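*Asks:* Fold the following for me, if possible:
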Amino acid sequence: MNMDWNHPDVYQYEKKIPLKIPCYEMLYDMMDRLLTVRLSEDAANVMVVGAGGGQELVTLAKRHPNWSYTGVDPSASMLGLARKRLELAGIQPQADLIEGEVHQLECGFQYDAATCMLVLHFVRHKLEFLQQIASRLADGAPFFIAAIQGNMTSEAFKWQMCAWKEHMLAGGISEQEWESFSASIGSRSHPVPASEVEDLLGKAGFTNVTRFFSAYVIDGWFAVKGGGKQ
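*Replies:* Got it, this is the predicted structure:
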């Protein structure tokens, strides 16, 4: 969950991440069902920010073969994993996978929707990042985001982390791997409280910000770009 994303160990990501994140598959299933309410089955252009690993692409493309996808991720290794997962699943979506950052995507094209799952806590300049996503969405487009959140100095955060540790160890994650992950929070990842995430989404131009998922210190939200279709 926290590593050098170009290291060969990223190929263990697909196996390890469901052991770490409670209700991992349910998070993406809920994202898909909520997204489906907003988009036409006939055609939609979806931007997937942090597409490496492939979970969003596999979930969405399997259920919505008529949609087209633009996946962006700075890690070539993680994008390779996404391609491999799509191939093994027998899915051949209309997908353009781009190695790079959101700000490198074409500005003129406006997507019908976007996802950014389990990425925001790795980003230091969160408002600028969210603004870059918003600028590439059509007015009224839905946006789905999930991230580690919380006040790292609070007792509540520490309590949640202790419970999360027990969850991971019970799922087969080693004590050493947990310690490495725990130590990375605040150094290689940068969570902020949920209230701050919601405030940043508003400042970036999103409305109707609504939490739809919560598991220990991971929350998921959906929102709408601008003041269009509600």
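*Asks:* all contacts plus neighbour counts: C-alpha atoms, from now on.
*Replies:* Will do.
*Asks:* And for K15, the neighbour number?
*Replies:* 10 (other Cα atoms under 10 Å).
*Asks:* in whichever strand or helix holds E196, what counts as buried?
*Replies:* Element membership for E196 (DSSP states H and E) is helix 194-204. Residues A194, V197, E198, L200, L201, G202, A204 are the ones in helix 194-204 that count as buried (16 or more other Cα atoms under 10 Å).
*Asks:* Another for comparison:
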Amino acid sequence: MDPFSDPQAVARYADGPPRMVPGFAGLQRMATILLAERAPDEARVLVLGAGGGLELKAFAEAQPHWSFDGVDPSAEMLGLAQRTLGDLSARTRLHRGLIDVAPEGPFDAASCILTLHFIESGERLRTLREIRRRLKPGAPFVAAHFSIPKDDGGLDLWLSRYAAFAVASGIEPAQARNARAGLAQRLPILAPEEDEALLRQAGFGGVSLFYAGFAFRGWVAYA
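*Replies:* Here you go, the predicted structure:
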């Protein structure tokens, strides 16, 4: 079963990223700061991969006048986002599906955190172009996901480090090993230079790395 449709896995989701993504809370704070640099006080923000609601909640708590459109293909994860947001959901509209169900905007800012690594490179480029098309000129976009150098042994080494970090954060070793094996088999992970090239091909400028945590990278770019 898809873990994002498994009720038990969804119920445990919020515990995962803080223990498996190095500096996860700091990543969210940095993303908020980078978006706020150019977004107005009453910004309308597009959040792709909004299931679970973790970044929606972080953004909404830090910026009380922002409003959000959150997009995710999993109904179960959108339900979790609704529960995570609580009263903050009054400023959020949730949409089930991929980028095509997102409103046309134009948006003042956008984010896609821990999501693009699920998408094949060709579809990833289309997704980035659709995000870019929905943004106002100069609007900031923040993306963070698995991005691993492809030199000899790079993927295996960095995924091993990812698993070791998870174990050091309290994840059961067997669970961390299974997660590592599944990632290597399922995810179309790109190298950092490939990720940056896709952002530029999609029409973004000012592409800049702002976060690196073992197997993860994060960029800010501008429409």
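*Asks:* hang on, the earlier thing: okay, and the helix holding E196 of the first structure goes to which residues in the second structure?
*Replies:* Alignment of helix 194-204 of the first structure against the second structure: residues 192-202, by TM-score structural alignment.
*Asks:* Tell me how far that stretch lies from the chain's centre.
*Replies:* For stretch 192-202 of the second structure, the separation from the chain centroid amounts to 16 Å (computed by Cα atoms, centre = their mean, to the nearest Å).
*Asks:* same deal with stretch 200-220 of the second structure?
*Replies:* Using Cα atoms, centre = their mean, the offset of stretch 200-220 of the second structure from its chain centre is 12 Å.
*Asks:* re the thing from before, among the buried residues of helix 194-204 of the first structure, which one sits closest to L105 of the first structure?
*Replies:* A204 (17.5 Å; Cα to Cα).
*Asks:* element containing the closest residue to that closest one other than its chain neighbours, please.
*Replies:* Once flanking residues are discounted, A204 of the first structure sits nearest to Q131: 4.7 Å by Cα to Cα, 6 or more residues apart in numbering. Assigned by DSSP H and E, Q131 of the first structure belongs to helix 126-134.
*Asks:* What count of nearby residues applies to E37 of the second structure?
*Replies:* E37 of the second structure, neighbours per other Cα under 10 Å, totals 10.
*Asks:* what about it, is that helix, strand or coil?
*Replies:* Here E37 of the second structure is recorded as helix under DSSP: H, G, I helix; E, B strand; the rest coil.
*Asks:* ok, whatever residue of the first structure lines up with it to M31 of the first structure distance?
*Replies:* If you follow E37 of the second structure across to the first structure using TM-score structural alignment, you land on V37. As judged by Cα to Cα, to the nearest Å, V37 of the first structure and M31 of the first structure stand 10 Å apart.
*Asks:* which residue in the first structure lines up with H117 of the second structure?
*Replies:* Per TM-score structural alignment, H117 of the second structure is aligned with H121.
*Asks:* Quick check: the gap between its match and G172 of the first structure.
*Replies:* 24 Å.
*Asks:* my read is G26 of the second structure is in a helix, agree?
*Replies:* Yes. Under three-state DSSP, G26 of the second structure sits within a helix.
*Asks:* That one: how many residues sit nearby?
*Replies:* 12.
*Asks:* still on that earlier bit, residue range for the very next helix or strand once past the helix holding Q131 of the first structure in the second structure?
*Replies:* Later in the chain than helix 126-134 of the first structure, the nearest helix or strand by DSSP H and E is strand 142-148. Under TM-score structural alignment, the match for strand 142-148 of the first structure in the second structure covers residues 140-146.
*Asks:* Equivalent analysis for stretch 165-182 of the first structure, please.
*Replies:* The aligned range for stretch 165-182 of the first structure is 163-180, by TM-score structural alignment.
*Asks:* The residue lying farthest from the centre of the second structure in helix, strand or coil?
*Replies:* Taking Cα atoms, centre = their mean, the residue of the second structure most remote from its mean C-alpha position is D152, at 27.0 Å. Of the three states, D152 of the second structure takes coil under three-state DSSP.
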